[in-house]
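Participant: Output the structure for:
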Amino acid sequence: MKQTVFIIGLGLIGGSLALGLKRNNDVKIIGYDANTHALRTAKRIGVIDEMAVYMKDAAGFADIIIFATPVNETIRLMNELSHWQLKKHVIVTDTGSTKNEIMKAALTLKEQGITFIGGHPMAGSHKSGVEAARAHLFENAYYLLTPFPNENKEEVNILTNLLQVTKAKIVQVNAEEHDHMTAVVSHFPHLVAASLVHQLAGENERYPFTKQLAAGGFRDITRIASSNPIMWRDITVQNRLELSNQLQMWTEEMIRLQNLLLHADEKDIESYFQTAKKVRDELPITAQGAMFTVYDLYVDVPDYPGVISEVTGYLAKDRISITNLRIVETRVDVFGILVISFQTIEDRAKAVECIAKNTTFETYIS
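Facilitator: Presented below is the predicted three-dimensional model:
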């Protein structure tokens, strides 16, 4: 008998989760989205098996209910769900980027005997919407589960087994650990990126040419500032205490750095950068992290007409998909001037082989 999964919210995450779960032939996917166009599109392109007109009615048929909605909306819907008629052993989960407030809201469900297991697939894309959904989105990405401490292990195993087909790395943590760790590597870096862009905006008023120079490294480290402001508003509010602590630590670190600059001790400054380089170089490169990451390849190409189309032509011939392409005009730490971005590390590896096979251009990975 097929397991019925009801996914509420058919954006990039909900849609990709639906496609990933459909790798299991014993799963039927029912989908709902407040946007009727997204809902119909999901059915038309095969992301879901059935459309739900009313959440309440469809939830009654589900063995697993997944909220793939913004955190604040998930909490609102969880309050509604407590009044719905559900199957006796239904398992409810979510995909939100913060967990403390979600798990607090889930206490009401727990009191009614409804199993809720928090979830967070740590993957994304440069695209959004159900049309961008991909079955492989969660491959090699961490998928964090935050069950209650005394949760029935059998229920956790049921959800874990369901998610295994997505090829994500499923790890259990508690809600407090989740929110602290994601604050460090995901939420707080977004605040830093946004603050750097704000600083650029202020500088650009006095020195208008500044923005024209903001390429290469500046664009790389501030890329996440282009993310959905409403989503990040909710994440920031939900995880504000952890973020406040991180901001205090960052302030102390900046004061330490300012003192290094004022004392101008060359050995101390070099050591500061050397330590940063060592820690950064030891970061894992074979798995997705907390934030969406494109996989960049730097190609040292000669300067002659048509060289860019030549390289992309080779990639197209080998059916290697790229997500972005740009020319780096001024960047002292990278040899290549052509930067090609890929959605997966496998695509980047294929591109390296393709370029080596067809050209004498050198390639670099940063």
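Participant: For the rest of this, base every contact and every neighbour count on C-alpha atoms.
Facilitator: Fine.
Participant: Let's verify the closest residue in space to I320 that isn't next to it in sequence: helix, strand, or coil?
Facilitator: Leaving aside its sequence neighbours, I320 sits nearest to D347 (C-alpha to C-alpha, 6 or more residues apart in numbering; 6.3 Å). With DSSP: H, G, I helix; E, B strand; the rest coil as the basis, D347 sits in helix.
Participant: can you check P208 too?
Facilitator: Per three-state DSSP, P208 ends up coil.
Participant: run this one through as well so I can compare:
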Amino acid sequence: MKLKIGFIGLGLIGGSIAKAIRQYYPDCQLVAFDKNKETLALATLESCVDVAVASIDENFRNCRYIFLCAPVSCNTAYLKQLKEYLQEGCILTDVGSVKTNIHQEVKKLDMEEFFIGGHPMAGSEKSGYPNSRAMIIENAYYILTPTPRVSEQEIQAFSSFIESLKALPVILDYEEHDRITGTISHLPHIIASTLVNYVKDSDTRDELMKQLAAGGFKDITRIASSSPTMWQHICLKNRENISDILSQYIGALNHAKEIIDNGDEQGIYNLFDSSRNYRNSIPDSSAGPIKKVFAVYCDIIDEAGGIATIATILASNNINIKNIGIIHNREFEEGVLRIEFYEEASSTKAAELLQKYRYIVYER
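Facilitator: Okay, the predicted model is just below:
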């Protein structure tokens, strides 16, 4: 029989996984439900989806895999509707960044033999199916949290399937997953959002902070542009872990304040030296929970047509630019141009090409 896969929700992640499956398994049958009719229409028009349905019905029977890709708070509500369509040989999975709640609901509904929790640690500040792309999950860690009742054979089969989509499967206990993602994903988003709000509330009447907050500030707070609804759901579903992690982080901030208050030269140096060394040890080979930005910075002569010249060089070599602009407030010298790309290969090729044309390129 033809491989049949179901999707509940076709947002950024659901759409990206569906497109990756279509790319690597062009003959499979994809069935999708989404509350947004325009999303279903677009997915059908693009031939990403074979069957678009207005409700969860018989079309989901005999699926090999069913992906729950609705918001975290909605996925658990769909479990009851899907239960009657699950049978031996079907694996139900989700893509939420919080796992405890859905695992508890799966156990309550006696669906553990079918469920392997999932979390592709990839994404974008943009949301929705129109922004989905197959390559979003490429080289991204894809956490799998199987229940104790799923057979080892099924776990290995699903792990191999995820790997075939060019993602990097990692198997974890669901509680350990929530603690880890709370620290490396949820906390940074809260820090970025509170930092932006602090600057907003502290700004001068003529908004000088906003005017000058380019370059580095925009880089470290980029994730504050993510979906407020999504992060509202995440914080509510993982609130106990997040609260505990925040308490510990506040302690770290208080320590930083203490060594600065005391003028502790060695302590201050150690703060920045330790963080630099640890950050530099983090590999660039795979995507984490926060999407990596592929950007090149280069000196540019302050004259008419300077940006156009660089854009022409890149375009003539078939390199697509995602975003481009001069950084006015930065650690670089004057006239630094920031060019952002869609993938690492384009960024690397662009840097080599600009250096060939004798532009000074900075690595960050």
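Participant: that older thread, do I have it right that the residue nearest to I320 of structure 1 meets S321?
Facilitator: Yes: when contacts are counted by C-alpha atoms under 8 Å, D347 of structure 1 is listed as touching S321 (7.2 Å).
Participant: Start from the N-terminal end of the stretch 151-300 of structure 2 and give the strands.
Facilitator: 168-171, 294-299 (DSSP state E, counting those that start in this stretch).
Participant: joint contacts of D347 and S321 of structure 1?
Facilitator: Counting by C-alpha atoms under 8 Å, 6 or more residues apart in numbering, D347 of structure 1 and S321 have no contacts in common.
Participant: rewinding a little: I13 of structure 2 is nearest to which of the strands of the stretch 151-300 of structure 2?
Facilitator: strand 168-171 (15.4 Å; C-alpha to C-alpha).
Participant: quick one: the closest one to structure 1 mean distance?
Facilitator: After superposition onto structure 1, strand 168-171 of structure 2 lies on average 0.6 Å away from the residues it aligns with, using mean C-alpha distance after the TM-score superposition for structure 1.
Participant: now for that strand, which elements pack on it?
Facilitator: In terms of contacts (3 or more C-alpha pairs under 8 Å, 6 or more residues apart in numbering; DSSP states H and E), strand 168-171 of structure 2 is packed against strand 141-146, helix 152-164.
Participant: so where do the helices sit in structure 2?
Facilitator: Listed in chain order, the helices of structure 2 (DSSP state H) span residues 12-24, 37-45, 72-83, 100-108, 152-164, 174-181, 187-202, 208-212, 216-220, 228-237, 239-261, 265-280, 306-316, 344-356.
Participant: So which of the ones you listed has the densest surroundings on average?
Facilitator: helix 12-24 (a mean of 23; mean count of other C-alpha atoms under 10 Å).
Participant: D302 of structure 2: what's it in contact with?
Facilitator: D302 of structure 2 neighbours (C-alpha under 8 Å, 6+ apart): G335.
Participant: any idea how far A308 of structure 2 is from it?
Facilitator: 12 Å (C-alpha to C-alpha, to the nearest Å).
Participant: same question, T348 of structure 2
Facilitator: As judged by C-alpha to C-alpha, T348 of structure 2 and A308 of structure 2 stand 20 Å apart.
Participant: now swap in G6 of structure 2 and tell me
Facilitator: 46 Å.
Participant: Repeat that for S227 of structure 2.
Facilitator: 33 Å.
Participant: Please tell me how far the nearest residue to D49 of structure 1 once chain neighbours are set aside sits from T182 of structure 1.
Facilitator: Closest residue to D49 of structure 1 apart from its sequence neighbours, by C-alpha to C-alpha, 6+ apart: I29 at 5.2 Å. Applying C-alpha to C-alpha, the value for I29 of structure 1 to T182 of structure 1 is 29 Å.
Participant: and what of M1 of structure 1?
Facilitator: Note on M1 of structure 1: its distance to T182 of structure 1, by C-alpha to C-alpha, is 38 Å.
Participant: same thing with A214 of structure 1?
Facilitator: Taking C-alpha to C-alpha, one finds A214 of structure 1 at 28 Å from T182 of structure 1.
Participant: do the same with I269 of structure 1
Facilitator: In this view, I269 of structure 1 and T182 of structure 1 are 29 Å apart by C-alpha to C-alpha.
Participant: what sits against I30 of structure 1?
Facilitator: T4, V5, F6, I7, I48, D49, E50, M51, A52, A58.
Participant: which of the residues you listed lies closest to G96 of structure 1?
Facilitator: Relative to G96 of structure 1, the closest of the contacts of I30 of structure 1 is I7; by C-alpha to C-alpha it sits at 13.3 Å.
Participant: So what's the residue count around that closest one?
Facilitator: 29 (other C-alpha atoms under 10 Å).
Participant: what about G89 of structure 2, neighbour count?
Facilitator: Look at G89 of structure 2: counted by other C-alpha under 10 Å, it has 11 neighbours.
Participant: Is it in contact with E113, as I believe?
Facilitator: No: applying C-alpha under 8 Å as the test, G89 of structure 2 and E113 come out as separate, 10.1 Å apart.
Participant: From the rest of the structure, what touches stretch 166-177 of structure 2?
Facilitator: 98-100, 103, 117, 137-146, 159, 162-163.
Participant: change it to 6 Å
Facilitator: K99, I137, E138, N139, A140, Y141, Y142, I143, L144, T145, S159 (C-alpha atoms under 6 Å, 6 or more residues apart in numbering).
Participant: and these, which are buried?
Facilitator: K99, I137, E138, N139, A140, Y141, Y142, I143, L144, T145, S159 (16 or more other C-alpha atoms under 10 Å).
Participant: hmm, back to that, among the strands of the stretch 151-300 of structure 2, which is the most enclosed?
Facilitator: Using mean count of other C-alpha under 10 Å, strand 294-299 ranks as the most buried of the strands of the stretch 151-300 of structure 2, with a mean of 20.
Participant: Tell me who's in contact with the counterpart of the residue nearest to D49 of structure 1 in structure 2.
Facilitator: By TM-score structural alignment, I29 of structure 1 lines up with L30 in structure 2. Applying C-alpha under 6 Å, 6+ apart, we find L30 of structure 2 in contact with I5, G6, V49, D50.
Participant: Which member of these is positioned nearest L82 of structure 2?
Facilitator: Checking those against L82 of structure 2 by C-alpha to C-alpha gives G6 as the nearest, at 10.6 Å.
Participant: how much space between that closest one and D244 of structure 2?
Facilitator: For G6 of structure 2, the distance to D244 of structure 2 - C-alpha to C-alpha - is 36 Å.
Participant: swap in Y362 of structure 2?
Facilitator: 39 Å.
Participant: Likewise for L10 of structure 2?
Facilitator: From L10 of structure 2 to D244 of structure 2 the distance is 33 Å (C-alpha to C-alpha).
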